[in-house]
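Colleague: Predicted model and sequence follow; I will ask about them next.
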Amino acid sequence: MRMLHTMLRVGDLERSLSFYTEVLGMQLLRRKDYPSGRFTLAFVGYGDEADNTVLELTHNWDTSQYDLGSGYGHIALGVDDIQAVCDAIRVKGGKVVREPGPMKHGTTVIAFVEDPDGYKVELIQLSSRG
C-alpha cells in the first residue's frame, strides 16, 4: 500500500490553484469537471501521481467556503532552506502565519503558511529534523 492523495474542499478553485502552483510551486497534474454532480476535481503536486503523493482540491460549485472545524491539522512540506521559502512565499502574496524557528519542545525548524481557504501548510527544514 501507499498513500495516493489528500483531499481539501476549496471555495474558489482558481484562487486555490494559483496558491498551490504559483506560491508553493506545485504542478497542476489533472483537472476534471463533473457537471452532473456540480463539482470539479483538480490534482496538484510535485511530481507524477504514479510516484508521488498529491493533493486533491475539490470545488463544489455551489459552496464558496467551509468551516474547517477543529479536527484538521496541516499538510507538511519538506524544504531545504526554510527562510528562503518563506521569503519567496511572501513575495508571491502568500501568508506566513508562523515564522521559521524551532518547534515547541523540540529542535526541528518549522514555519506555517496559510492557503486562501485557511488551511495550514507546515514547512519543515529538512536538514535539521530533530
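Modeller: Happy to help now that I have it.
Colleague: For the rest of this, base every contact and every neighbour count on C-alpha atoms.
Modeller: Noted.
Colleague: who touches the residue lying closest to P102 once chain neighbours are set aside in this structure?
Modeller: Distance criterion C-alpha to C-alpha, 6 or more residues apart in numbering; nearest residue to P102, sequence neighbours excluded, is V109 at 4.2 Å. V109 makes contact with 100-103, 124-125, 128-129, according to C-alpha atoms under 8 Å, 6 or more residues apart in numbering.
Colleague: Let me see the ranges of the helices in this protein.
Modeller: Here the chain has its helices, by DSSP state H, at 13-18, 82-91.
Colleague: and the longest one, which residues are buried?
Modeller: Read that as helix 82-91. Of all the residues in helix 82-91, those buried under the rule 16 or more other C-alpha atoms under 10 Å are 82-83, 85-86, 89.
Colleague: got CSV for the residues you listed, with distance to V10 too?
Modeller: As requested, those are exported to CSV (distance: C-alpha to C-alpha, whole Å):
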residue, distance to V10
I82, 26
Q83, 27
V85, 24
C86, 23
I89, 20
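Colleague: ok, so of these, who is nearest R9?
Modeller: Compare each of these with R9 using C-alpha to C-alpha and the shortest gap goes to I89, at 21.9 Å.
Colleague: Can you tell me, leaving aside adjacent residues, what's nearest to that closest one?
Modeller: Spatial nearest neighbour of I89, chain neighbours left out: V23 (5.6 Å); criterion: C-alpha to C-alpha, 6+ apart.
Colleague: this is the comparison structure:
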Amino acid sequence: MTTHVKTSEEEEDLFTRGVSNLWTKVNHIALVVSDVGRSLQFYTDVVGMRQILRPNFDRHGAWLTAGNVDIHLIKGRPAVHSDDDLIVSHVAIEVDKMDELRVRLAKLGTKSRKNISVPNPEENNQAVDQAFVRDPDGYYIEFCNCAGLDEYLHQTPVGEKTWNLGKAHAVASASKLIRRMADDSRRMIEKKKEIYQKKLDHGQLDLSVDYEEDSDDEECAVDKIKLGNLVQRRKVYGDITQNTQDVAELEGLLKRYKNDVPRVIRHLEERVWRKGTHTYIPPAFYDRDGTFYQPPSFEMKLSSLTNTDAHRDQ
C-alpha cells in the first residue's frame, strides 16, 4: 500500500483562506469625487500626498501616493456618509505627534473630530488618539497614532515561540468549525423569523404588546453583575440590547425573566422582528468645535441587514 506524502502546496492549501496566497499587498484605494481639482488640492495641500503620473483613461481623475499605498481620484458621483456620527468608512494615516498635527490642521483651516471610543489595551503604553477630517466631498481621513497599537496587536502571543505547520493546520480546522457554527446560528435565526412571520400572518400575535409571556409574579432580585454586563453591551453599536429604552428597562426585563439573559435576548429579538427595524445608537465623540456630542439613535430596516449583520448582534 502506497502512502501519499503531501506536497508543500497541498499542506499550504489546508490553511489558506480564499486567494490569500496569490496576492501581496494593497495597491491603491479609489475614491469617486465630484470635482477632481478640488479634491486634488485637498489631498496634496492639506493631507500632503504627492501627485503621480496617471494613464490616459476614458474618464477624468488624478493619482496620488501616500508612500505605501496610492489614492486614485475618479470623477463621478460620490457615495459618502451623512456626517451625523463617526461610524464611517475611512482611510487611516499614521501620525507620531497628534498635538502638532491638530495645530497644523488649525492653521490650514481644517477642522477635525475626535473619537473617544477607541481600543486601548492595558498592555499598550500609548493611548490611541484619532482625528477625523472630512474631504471636500465628505470622505473621511483618520489621522491616528496607531503604530503602537499595531505593534501590540501583531506581537507573538505570550508563550508562543514559533509558528509551525501543525499549529497552522489546527487554527484552520478551528476556523472552519467556527464558520460552520456561525452558519448554523444564522439558519436557526432565519427559522425563528419564519415561524414568527407565520404567526404574524395568521393573526396569532398582538403587535401592541411584547409577545413572550411574563414569568409568574414571584419577586426576583436583579443580578447586578448580569445587569452590568447588559448595560455594557448596550454601549456597543448595533447590539441587540440597544433596542431597549434605557437601563431601567433592562433591569425590568431581568426581573421579568428571573435573570435568564438568553430569554431577555430572545424577548428583544422578537421585539425587533415585530417592529421590522433594528435600533442603532452610534458612539459619542468630540465634535469639530470640541463639544461632546452623542449622535441620536436611528432605525434600520431588517430587509437592509444581511444575515451576517443580524448574527453579529448575538
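Modeller: Ah, there it is. None of these values were measured; they are calculated from a predicted model.
Colleague: picking that back up, quick one: what's aligned to the residue nearest to I89 of structure 1 in structure 2?
Modeller: Counting by TM-score structural alignment, V23 of structure 1 lines up with V46 in structure 2.
Colleague: if I read this right, that match contacts L108, doesn't it?
Modeller: Yes - judged on C-alpha atoms under 8 Å, V46 of structure 2 makes contact with L108 at a distance of 6.9 Å.
Colleague: Could you check which of those two has the larger neighbour count?
Modeller: V46 (15 against 11; other C-alpha atoms under 10 Å).
Colleague: picking up where we left off before, can the helices of structure 1 go into JSON lines with extra columns for distance to Y46 of structure 1?
Modeller: Compiled in JSON lines, the helices of structure 1 are given as follows (distance: least, C-alpha to C-alpha, whole Å):
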{"stretch": "helix 13-18", "distance to Y46 of structure 1": "13"}
{"stretch": "helix 82-91", "distance to Y46 of structure 1": "15"}
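Colleague: Out of these, flag the one nearest N52 of structure 1.
Modeller: helix 13-18 (18.3 Å).
Colleague: Show me where structure 1 has its strands.
Modeller: 5-9, 27-34, 39-45, 54-60, 75-79, 95-102, 109-114, 120-125 (DSSP state E).
Colleague: Tell me which of these sits nearest to S18 of structure 1.
Modeller: strand 27-34 (9.7 Å).
Colleague: since we're on G73 of structure 1, how many residues are nearby?
Modeller: 12.
Colleague: is it true that it touches E114?
Modeller: No - with contact defined as C-alpha under 8 Å, G73 of structure 1 and E114 do not form a contacting pair (11.7 Å).
Colleague: list residues touching both of those two?
Modeller: In contact with both G73 of structure 1 and E114: K120, using C-alpha under 8 Å, 6+ apart.
Colleague: Grab the longest helix from structure 2 for me.
Modeller: Assignment by DSSP H gives helix 165-201 as the longest helix of structure 2.
Colleague: TSV for the strands of structure 1, including distance to F19 of structure 1?
Modeller: Listed next are those as TSV, based on distance: least, C-alpha to C-alpha, whole Å:
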stretch	distance to F19 of structure 1
strand 5-9	13
strand 27-34	11
strand 39-45	11
strand 54-60	12
strand 75-79	14
strand 95-102	10
strand 109-114	10
strand 120-125	12
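Colleague: out of the ones you listed, which comes closest to Y66 of structure 1?
Modeller: Closest of the strands of structure 1 to Y66 of structure 1 is strand 5-9, at 7.5 Å (criterion: C-alpha to C-alpha).
Colleague: what distance separates the closest one from the centre of its chain?
Modeller: 9 Å (C-alpha atoms, centre = their mean, to the nearest Å).
Colleague: That strand versus strand 39-45: what angle between them?
Modeller: 130 degrees (axes from the mean of the first three to the mean of the last three C-alpha atoms, to 10 degrees).
Colleague: Contacts for strand 5-9 of structure 1, please.
Modeller: By C-alpha under 8 Å, 6+ apart, the residues outside strand 5-9 of structure 1 that reach it are 53-60, 66.
Colleague: post-alignment, that strand versus structure 2, mean distance?
Modeller: When structure 2 is superposed, strand 5-9 of structure 1 averages 0.4 Å from its matched positions, counting by mean C-alpha distance after the TM-score superposition for structure 1.
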